[in-house]
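S.K.: This is the structure alone, sequence omitted:
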């Protein structure tokens, strides 16, 4: 695969640090800043978008010309954005790239955002979106969940809620730089990677949790899936950057799932940061990560009794 030069990587990191140093004056300004930053990146052409309402939420089916309209397998994608930002527009290009790589339609949806809507609003909306797919006639074995950053947290939390409610689980899930502990913030990589992570920090993770819960500190175990009973989950793929403060949490999640008897593949990307896949238009590592995600989705979706090839 093609790889970025260290000069390119450091240049992008410096740009991300500069962006992060500009503190928005309001929630609306933060949302506008994220939307503008992602809109400035190169996007795939020929993206096909079908607006829908999923469980009362604004949503989009995103696909590409290589995706058959009759394809029964789908991806339900939960966007990141610190529970405060993110929309169909901000994540449309990532969804299109996942659709292109997997050959499956991707559903992105707008769960309720904080601070207007506090925990567990987003968790509830993600469950509702999954149940909506089932009501639409898509069977659980034809669904793969995905999400990045807090969207990765929401994906694993959705799996745990479905399992605990004895509801049908999806075929698999992929998590990109997921938050797995929004209670303690004590993993060693918060210190070890503090100087090299251009986006994350212990303080930003604490702020993320505080925005969602409306509290400086919470003790709800739903916010810490890494310490949950992780038995009985479908296969997981976790992609994370080596320079992330969340690296340790992702490693611990994969280890704990494997210890519980489950399947969890962890891929660590050298010199990468949180959700670098959103920058696939300028980062070849993002392109390769999405290619691997596409293969994972194809492998785990059972179509007419056979694995997709």
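M.R.: Right, received. Where do you want to start? Just so it is clear, the model here is predicted, and its values are computed rather than measured.

S.K.: C-alpha only now, for contacts and for neighbours.
M.R.: Noted.

S.K.: which residue sits closest to residue 173, ignoring its sequence neighbours?
M.R.: Leaving out its chain neighbours, the residue that sits closest to residue 173 by C-alpha to C-alpha, 6 or more residues apart in numbering is residue 145, at 4.5 Å.

S.K.: Sorry, wrong one. I was asking about residue 77.
M.R.: Of all residues beyond its chain neighbours, the one nearest residue 77 is residue 146 (4.7 Å), with distances taken as C-alpha to C-alpha, 6+ apart.

S.K.: put this beside the first:
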């Protein structure tokens, strides 16, 4: 089973593309289903020239991705190698200091600007929850998501190497985030703590926020759910985006409950999928949502943003043309630089209030 590399880099996009080719007749027989004829879709005319080059390279490299059903350690090593290269590129762009330690018994990496935390950020802290299908992404994946905000925004960023599947199952990762959060509350005001993550980390950000609220802890000042948010996968993008990123036709999009980490979880559990409890969602802090038109999670992101807005939450949704799942993992594209700037401005605006 081979998958597009750019899907695999982010988290579990590779699973969706691969699983989507399974035959199914139920959708085709529905009266409201639309049969799409084969067509060739050019790359977005609104995307940058730099992203076009990256997109072409990823289409070519996708043939070298490891099989999904291969050994978990082999997969972890493969994606760690990719993210390690990205970390090297980012550290040339942004000078940062990285410290590996533990908080609340949980392994973390603390990323700070080499020149020191910016004066405006000295009483603030960001907590990153890396992507990786709840299977991989620890260490280097977290650094890919943390270095830009530390370097550009002058923040201290704490990347949490939470427990993952298949060794662990829900709510292990949420428990780890809560443990780190409780330690930070001894040093920072809740309003000065920002929580964010991409892909699996975006889901975990929503899950951890729900857990924090249910356990009657003060909510973080603001959160960012990128390329995944409050609900399960679905909608138009679950069918269309995999094909727009080099995959085959999708007849049965994968659900998060199919991931090893969610083994035994009920689909209506609001601590796994906060969208199930609108009253809980109404208590969420200001939320930033980021996705792209070729991201298979775009529909679930739009749905999550609409739900947050409906419940009175300050929700801010940004969508980039032609961009795929977790596109900003590549720091060289203008779209990535724009996304980093949006993240920094969002947390600058909301933390401390």
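M.R.: It's in. Keep in mind the model is a prediction, meaning the values are calculated, not measured.

S.K.: so what number do they get for TM-score?
M.R.: Scored against TM-score structural alignment, normalised by the length of the first structure, the superposed chains reach a TM-score of 0.87; 299 aligned residues with a C-alpha RMSD of 2.7 Å.

S.K.: what does residue 169 of the first structure align to in the second structure?
M.R.: In the second structure, residue 169 of the first structure lines up with residue 219, judged by TM-score structural alignment.

S.K.: Kindly report the same for residue 265 of the first structure.
M.R.: Under the alignment (TM-score structural alignment), residue 265 of the first structure pairs with residue 316 in the second structure.

S.K.: now its match: how far from residue 236 of the second structure?
M.R.: 21 Å (C-alpha to C-alpha, to the nearest Å).

S.K.: Between those two, which is the more surrounded one?
M.R.: A side-by-side neighbour count of residue 316 of the second structure and residue 236, using other C-alpha atoms under 10 Å, places residue 316 first with 16 against 13.

S.K.: Check the secondary structure at the more buried one for me.
M.R.: Judged by DSSP: H, G, I helix; E, B strand; the rest coil, the three-state class of residue 316 of the second structure is strand.

S.K.: Let me see the contact set for it.
M.R.: When contacts are counted by C-alpha atoms under 8 Å, 6 or more residues apart in numbering, residue 316 of the second structure touches 286-289, 305.

S.K.: Name the nearest residue to the residue sitting nearest the centre point of the second structure, sequence neighbours excluded.
M.R.: By C-alpha atoms, centre = their mean, the second structure has its centre lying nearest to residue 198, at 1.5 Å. Spatially, and ignoring its direct neighbours in sequence, residue 198 of the second structure is nearest to residue 226 (4.5 Å; C-alpha to C-alpha, 6+ apart).

S.K.: Pretty sure the one you found sits against residue 195.
M.R.: No - assessed by C-alpha atoms under 8 Å, residue 226 of the second structure is found out of contact with residue 195, at 11.2 Å.

S.K.: Please identify the residue in the first structure that aligns with residue 276 of the second structure.
M.R.: Aligned partner of residue 276 of the second structure by TM-score structural alignment: residue 227.

S.K.: Number of residues surrounding residue 40 of the first structure?
M.R.: Quick note: residue 40 of the first structure (other C-alpha under 10 Å) scores 8 neighbours.

S.K.: Could you say which helix or strand holds the aligned partner of it in the second structure?
M.R.: Alignment note (TM-score structural alignment): residue 40 of the first structure maps to residue 85 of the second structure. Per DSSP states H and E: residue 85 of the second structure is located in helix 72-93.

S.K.: Give me the buried positions along that helix.
M.R.: By neighbour count on 16 or more other C-alpha atoms under 10 Å, the buried set for helix 72-93 of the second structure is 75, 79-80, 83-84, 86-87, 90-91.

S.K.: still on that earlier bit, distance-wise, check the match of residue 169 of the first structure relative to residue 105 of the second structure.
M.R.: For residue 219 of the second structure relative to residue 105 of the second structure (C-alpha to C-alpha), the value is 21 Å.

S.K.: Then residue 158 of the second structure?
M.R.: 14 Å.

S.K.: Residue 219 and residue 105 of the second structure: which is more packed in?
M.R.: residue 219 (21 against 11).

S.K.: Isn't the more buried one up against residue 286?
M.R.: No - Residue 219 of the second structure is not in contact with residue 286 according to C-alpha under 8 Å; the separation is 10.1 Å.

S.K.: in the stretch 251-353 of the second structure, which spans are helices?
M.R.: Under the criterion DSSP state H, counting those that start in this stretch, the stretch 251-353 of the second structure contains helices at 278-281, 298-310, 334-350.

S.K.: The ones you listed: which one's closest to residue 262 of the second structure?
M.R.: Closest approach to residue 262 of the second structure among the helices of the stretch 251-353 of the second structure (C-alpha to C-alpha): helix 298-310, 17.9 Å.

S.K.: Please tell me how far residue 50 of the second structure sits from residue 337 of the second structure.
M.R.: Taking C-alpha to C-alpha as the measure, residue 50 of the second structure falls 12 Å from residue 337 of the second structure.

S.K.: which one of these two has more residues nearby?
M.R.: residue 337 (16 against 12).

S.K.: What residue in the first structure is paired with the more buried one?
M.R.: For residue 337 of the second structure, the residue aligned by TM-score structural alignment is residue 287.

S.K.: for residue 155 of the second structure, same thing?
M.R.: Residue 155 of the second structure maps onto residue 104 in the first structure, by TM-score structural alignment.

S.K.: Let me see the contact set for that match.
M.R.: Neighbouring residues of residue 104 of the first structure by C-alpha under 8 Å, 6+ apart: 63, 67-68, 71, 73-75, 98.

S.K.: Swap in 6 Å and give it another go.
M.R.: With contact set as C-alpha atoms under 6 Å, 6 or more residues apart in numbering, residue 104 of the first structure has these partners: 67, 73-74.
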